[in-house]
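>>> Next one to model:
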Amino acid sequence: MDNGFFVQAIIYLSAAVVFVPIAKKIGLSSILGYLFAGIIIGPFVLGLIGQRGEDIMHFAEFGVVMMLFLIGLELDPHKFWKMRKFILGMGSLQVIGTSILLFLLGVILYDWSWQVALIIAMALALSSTAIVLQTLKEKSLSQTSMGRASFAVLLFQDIAVIPILAVIPLLVSANASIPLEDLNQSIISDFAAWIQTLIVIGAILAVYFAGRYIFVPLLHVVAKTRLQELFTASALLLVVAVSYLMQLVGLSPALGAFMAGVVLANSEFRHELEGDIAPFKGLLLGLFFIGVGASINFQLIIDDPIFILVFGLTLITIKFLVLFGIGILYKKQSDQNFLFSFGLSQAGEFGFVIMSFSMQLNIIPNMLANQILAIIALSMLSTPFLLLINEKWIDPYFGVKEKADKKADTIEEQHEVIIAGFGHFGSTIGRLLRANGVKATILDHDSERVDLLRKMGFKVYYGDATRLELLKAAGAEDAKLFIAAIDNPSVNLNVVEIIRKNFPNLKILTRARNRIDAYELIDHGVENIYRETLYTAVHLGVDALTQLGHRKYSATRQGQRFIKYDEASIRELAAKRHDKMAYLVTAQEQIELQEQILKNDLYTNFEAKDHAWDSAFLKREINNDDK
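Down below sits the predicted model:
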């Protein structure tokens, strides 16, 4: 069978298109869909791609390279400094604690040499940044206590890869059985191990300073051309060049990509580059997960299933216990702690990098290294199932039981109004309603925020508003209004879908960040949509007109009419947004019509009473008459 680029691309993309929607349809994460797609098309099932997964991992490595570039690009130094105690504290405890336990397990139980045990322990101590970040995004947990803790640990792990890869060459000289001619050749292979380590560290420092003082100024030159595609080309040049440099000194190209991202994280071009590359991020991660699924060597599992399954289960258990202990030490709520511990209990993509690097140096026997790679892939495959088990069986019982002792999750009363999401947006609505004597049943999915709001005097219930049983307990069947005020637009839309399907008589008032969110809500038949950007922008525009000398009443009236016409036009635009040409023509027509109507309104029904309540205008008129 022809395994050319186009055939491989068609197979990869077809597998993703088929299996990911199936996984989402049955309630699983997209990650599982990609992993299963890789297993099915891989060399050990249908055999459509790859021979023993070797060429597949080239695809996977390219996905990791671009993913790590984006992770480095999003590494905000200010956020890092704010979270330094969590990053250094939680991260170091997890990596060091897990590595020590796995090291002792390898030396004592499996009788590995200390070099082999140390490398395997360090490789398996690192969790999957790709899986965890994707899971946090899909489940809208990024801003929760668990999300922040996970990000802190993952960030420390990503940084820890640098010294781990730098230290590995030092272990070569300690293993006398390795012939020097069998080592992976690089431009520094002939140097002593300690000199190689210094060169590696020097290369990393050179990347940082060269990027900051050479590449960022070069981007200023590129910016003057005003050619958007040059930014993408420049970013790719940096990624490829730095990745190649890392490869020359014997390190992983993925590490170079991460360094390239960090270099640009401080620049003023960061967000523009993110916007250019972000559309490819999901696809590249999907290719990575397909590669991981296809690389699982089922023959190794069949040959020695006891070792792989027992060691894999032991790995997950050790990491879970270490993470859970850290969560207790940092006083995490049990529901958040279970999510935190299950979410990071797998090995990660950096394990592939470290094990491959060690195989090239012949520190670890190929058979053992391949078994460890299979364990890493299986542990990554198990993560969505572990989170599903936690969601279905552990959280509803253990979590609710703990909350029941505090009378937190048991909804004891029902009101005519239900508010889902009580962040800055939802709490403003809740305070306004409460000030006017309207009681509401308030739901929020962040347990720490729930505790804080209760201390402030609000009666807030912890729970996931996407769960039908919780909505029923909150009185959705008898309520009059449901206010969807959740921060995450996709979760907000999901809640609206559930309400429309199961409680068709319940009137929905929903939050939307912008036009794109509003279009999706309109497609679901929602009438009352409140765009954050619209009302704030109009309010500012009204104040701007007033400051420029316009009568306040007229400016306010024009602002209200602008909102009225804009809300009418958005429904017409929603129906045509999938046809780009028709959308642009309609948008232009609506803008011109709206401006003309507002101009006509300004001179229609103009009466003196229009400014009767505007005291500033009256004072000016009186002063002018006196003169």
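>>> Only C-alpha atoms from now on, for both contacts and neighbour counts.
OK.
>>> Next, the buried residues of stretch 365-380.
By 16 or more other C-alpha atoms under 10 Å, the buried positions in stretch 365-380 come out as 369-380.
>>> Then stretch 106-126?
Buried, per 16+ other C-alpha under 10 Å, within stretch 106-126: 106-107, 112, 114-126.
>>> Now, the buried residues of stretch 365-380 that are in helices?
Members of the buried residues of stretch 365-380 lying in helices (criterion: DSSP state H): 369-380.
>>> and which of those residues is nearest residue 277?
Nearest to residue 277 among those: residue 380, at 25.4 Å, using C-alpha to C-alpha.
>>> could you list every residue that touches that closest one?
Shown in contact with residue 380 (C-alpha atoms under 8 Å, 6 or more residues apart in numbering): 128, 131, 346-348.
>>> If we use 6 Å, what do you get?
Residue 380 makes contacts with residue 346, as judged by C-alpha atoms under 6 Å, 6 or more residues apart in numbering.
>>> can you tell me how far it sits from residue 232?
31 Å (C-alpha to C-alpha, to the nearest Å).
>>> and if you look at residue 465?
In terms of C-alpha to C-alpha, residue 465 sits 40 Å off from residue 232.
>>> before we move on, back to that, and which of the buried residues of stretch 106-126 is nearest residue 194?
Of the buried residues of stretch 106-126, the one sitting nearest to residue 194 (C-alpha to C-alpha) turns out to be residue 115, at 16.4 Å.
>>> would you list every one of the strands in the stretch 501-627 of the chain?
Shown for the stretch 501-627 of the chain, the strands assigned by DSSP state E, counting those that start in this stretch span residues 507-512, 528-531.
>>> In terms of secondary structure, what does the first one contact?
Under the contact criterion of 3 or more C-alpha pairs under 6 Å, 6 or more residues apart in numbering; DSSP states H and E, strand 507-512 touches strand 481-484, strand 528-531.
>>> Alongside the first, I'd like the structure of this one:
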Amino acid sequence: MHGALPATLILLAAAVLAVVACRQLKLPALLGYLIVGIVIGPNALALLPNSEDTSYLAEFGIVFLMFSIGLEFSLPKLKALRHSVFGLGAGQVLATIALTLPLAWFGHLPWAASVALGGALAMSSTAIVSTLLNERVELNTPHGQQIIGVLLFQDLAVVPLLILIPALANPAGGVIEALGWATFKAIIVLTILLYYGQKLMRPWFHMVAKQRSKELFIINLLLVTLGIAYLTSLAGLSLALGAFLAGMLISETEYRYQVEDDIRPFQDVLLGLFFVTVGMRLNFATLEQQWPLLLLFLVLLIPLKALLIFGLSRLMRSPSSVAWRTALSLAQAGEFGFVLIALAHGHQLLPPNLEQALLGAILLSMLVAPFLMQKRDALVRRFVASEWLNESLNLTQIAVQSMLARNHVILCGYGRSGQNLARLLEREEIHFFALDLDPERVREAAAAGDSVVFGDAGKREVLMAAGLSRAQAVVVTFSDTHMALRILSHVQALKPGLPVIVRTFDETDVDKLKEAGAVEVVAEVMEGSLMLASHVLMLLGTPLNRVLQHIRSVREERYDLFRGFFRGATDDSDDPSEQDQPRLHSVLITEEAASVGKSLGELRVAELVEIKAIKRRNIKGVEPSDEVVVNVGDVLVLLGRPARLAKAEARLLEG
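Got it, this is the predicted structure:
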């Protein structure tokens, strides 16, 4: 026991360091686990033995991964994406397997090994691609929907491959019989579980949930998942197939989302251990001898897979730009390739030298995937001559629709938050111009008369076409820090001092966003807690004015902008109290300004207004103390009444 503890501690420490490094480099955590396995495995530092117990425990990672895929299995989702799933997805998997069959003749491999090889290479990385699509806000684009459809079929194709590969491991004379017997058993097990499981699962989970015990709920979840997996293994099928069926059964109940949250820690930890064991199998001594084969696999994998997917996508009448984006996004191999190779190796279908070359090629292709996605648009413009024209036409349409807009608000995203904000702006007769990447939403909203166009707000030229130079504010209405930082970077480069308000989920990235130039960051969790507190206080009998006072005081402490606002042309009002209300005002220091080279203490601006912030070199990070010297290009954000703001601006610019 004590002898195993140091190795376990080394494994945990190495995993933490590797995953942190991958997060910093914007790479998936599974690559960190693979690197850990390579470093501490028996073929490198030999800090952790590649024992049968470790491999058996790692198999549970695949069990929980297949369970999660089962949870995502949805007939309505399959129906919505049926052309991409059963057209492009099925064609890609079958064609990849068919193209690897000639290796049985040229590479002197058994045809069963070629099928296993084709199945492994047909997979793409769901973890990497879906994460990058989400970060780039491309899930609802035409190529995003096509990519998700292909990934969905690949995930589903793993299930029959998990049945097929063990059957192919039988002697040549008994393959057909073994495969037929395995298929027959799978049909019987599927029929029994899906028929009776549907009737038993909901009342069983309902009974457990009535006990109101989280520990009992998780124990029951493990019992159901591992129990069904064990039943399928008794029938001669895989544990992973049983876990997939368990996920399918639970996905039809109202407990699906709770189950998904509860199972994630088990899945992540055990799946991480699986990838560590994959890395432990990599033998650099063998790879060094087999480097021509590794290079051949890597060179053939990405270009040929991309060309295959592009051709199939074009056969389905997709535009060239969509087909290329889909192909380049799915050109790498994936984590299920490791699963299928491990299964084939366990049944001795693949020789060790071929297994090592495959593992190395899959790992390197996954490392290349994020960089390929970054350069994808540039490659598409090189491959598709009309792409430049299409982008120019799109920018022209945006520019034409925004041409007459002055002092408008640019809304980045037109989801629920963006639409609610747009309605409030319309009531105040403030013009807005919205950019969104969901073509269906844009079509519906534009048909209804809303000022919204299809465009990526993360692109510099799109913001310029939307009239950024004439806008009075920019609002990022979706909760995506990565995209918000990109928008802030463009705004600060094109029009320093333009107020940008950003929405975020919680307060984790508030400082990062403010340092990037956001005037204010609105956290959903904060606003939700304030609304919850106001309702509770009202129901407990607290007077309305006191409730509003509490909410206002918290907001003033949390949100500086609640103590003022930027004035625009649409702010005119006949109410004298509104005209004299404190507001925010940005002053850009030019070369001719009298305040250049002087300290804030010398200028005595603080006697007139409050200096809220100083933006220098597009970074809001200078504390407005008396010792700060004003430089050319600084933007001073002032808070005060209109008359005092005018005096302060005159003092800064004219002296």
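>>> Any idea what the TM-score comes out to?
Here the superposed chains carry a TM-score of 0.71, computed using TM-score structural alignment, normalised by the length of structure 1; 546 aligned residues with a C-alpha RMSD of 4.6 Å.
>>> Tell me which helix or strand the spatially closest residue to residue 251 of structure 1 that is not a sequence neighbour sits in.
Using C-alpha to C-alpha, 6 or more residues apart in numbering and skipping the chain neighbours, the partner closest in space to residue 251 of structure 1 is residue 165 (6.8 Å). Assigned by DSSP states H and E, residue 165 of structure 1 belongs to helix 145-167.
>>> Where does that helix end up in structure 2?
The alignment of helix 145-167 of structure 1 onto structure 2 (TM-score structural alignment) spans residues 142-164.
>>> tell me which residues of that stretch are tucked away?
142-159, 161-164.
>>> Check stretch 301-317 of structure 1 too.
The neighbour-count check on stretch 301-317 of structure 1 (16+ other C-alpha under 10 Å) flags 301, 308-309, 311-313, 315-317 as buried.
>>> show me the biggest helix of structure 2 in terms of residues.
helix 175-209.
>>> chain center to it, what's the gap?
Here helix 175-209 of structure 2 is found 33 Å from its chain centre; the criterion is C-alpha atoms, centre = their mean, to the nearest Å.
>>> for the stretch 301-450 of structure 1, what spans make up the strands?
According to DSSP E, counting those that start in this stretch, the strands that the stretch 301-450 of structure 1 contains are 417-420, 440-444.
>>> and the last one, how far from structure 2 on average?
Once the two structures are superposed, the average separation between strand 440-444 of structure 1 and the matching residues of structure 2 is 4.8 Å (mean C-alpha distance after the TM-score superposition for structure 1).
>>> What is that strand packed up against?
Against strand 440-444 of structure 1 (3+ C-alpha pairs under 6 Å, 6+ apart) you get strand 417-420, strand 460-462.
>>> Repeat that for the shortest one.
Strand 417-420 of structure 1 sits against strand 440-444, strand 481-484, with contacts defined as 3+ C-alpha pairs under 6 Å, 6+ apart.
>>> How many residues are close by residue 37 of structure 1?
Using other C-alpha atoms under 10 Å, the number of residues around residue 37 of structure 1 comes to 29.
>>> which residues touch it?
The neighbourhood of residue 37 of structure 1, defined by C-alpha under 6 Å, 6+ apart, consists of 15, 19.
>>> once aligned to structure 2, how far is the helix or strand where it lies on average?
In the assignment (DSSP H and E), residue 37 of structure 1 maps to helix 30-41. Superposed on structure 2, helix 30-41 of structure 1 shows a mean distance of 4.1 Å to its aligned residues (mean C-alpha distance after the TM-score superposition for structure 1).
>>> what about that helix, distance to the chain center?
Computed by C-alpha atoms, centre = their mean, the chain-centroid distance of helix 30-41 of structure 1 equals 20 Å.
>>> need the next SSE after it, C-terminal direction.
With DSSP H and E, the next secondary element past helix 30-41 of structure 1 is helix 56-73.
>>> what does that next one contact?
50, 254, 257-258, 261-262, 265, 284-285, 288, 291.
>>> again, 8 Å this time
49-50, 130, 239, 253-255, 257-265, 270, 274, 278, 281, 284-285, 287-292, 294-295, 349.
>>> Can you tell me which of the buried residues of stretch 365-380 of structure 1 is closest to residue 76 of structure 1?
residue 380 (27.1 Å).
>>> What lines up with the closest one in structure 2?
Matched to structure 2 by TM-score structural alignment, residue 380 of structure 1 sits across from residue 366.
>>> Distance of that match relative to residue 152 of structure 2?
Between residue 366 of structure 2 and residue 152 of structure 2 the computed distance is 18 Å (C-alpha to C-alpha).
>>> ok, residue 465 and residue 232 of structure 1, which is more surrounded?
A direct count of neighbours by other C-alpha under 10 Å for residue 465 of structure 1 and residue 232 places residue 465 higher, at 25 against 17.
>>> For the more buried one, give me its contacts.
Contacts of residue 465 of structure 1 were listed using C-alpha under 8 Å, 6+ apart, and they are 420, 443-445, 471, 495.
>>> what separates it from residue 397 of structure 1, distance-wise?
Separation of residue 465 of structure 1 from residue 397 of structure 1 (C-alpha to C-alpha): 17 Å.
>>> what's the answer for residue 119 of structure 1, then?
For residue 119 of structure 1, the distance to residue 397 of structure 1 - C-alpha to C-alpha - is 39 Å.
>>> what does residue 558 of structure 1 give?
The value you get for residue 558 of structure 1 to residue 397 of structure 1, if C-alpha to C-alpha is used, is 54 Å.
>>> Which one's more surrounded, those two?
Set residue 558 of structure 1 next to residue 397 and count neighbours by other C-alpha under 10 Å: residue 558 wins out with 19 against 13.
>>> ok now do the spatially closest residue to the more buried one that is not a sequence neighbour, which residues does it touch?
Spatial nearest neighbour of residue 558 of structure 1, chain neighbours left out: residue 598 (6.8 Å); criterion: C-alpha to C-alpha, 6+ apart. Neighbour list for residue 598 of structure 1: 558, 561-562 [criterion: C-alpha under 8 Å, 6+ apart].
>>> now, which of those residues sits nearest residue 172 of structure 1?
For the contacts of residue 598 of structure 1, the nearest to residue 172 of structure 1 is residue 562 (71.5 Å; C-alpha to C-alpha).
>>> tally of neighbours for that closest one?
When counting by other C-alpha under 10 Å, one arrives at 18 neighbours for residue 562 of structure 1.
>>> Distance check, it against residue 537 of structure 1.
Note on residue 562 of structure 1: its distance to residue 537 of structure 1, by C-alpha to C-alpha, is 11 Å.
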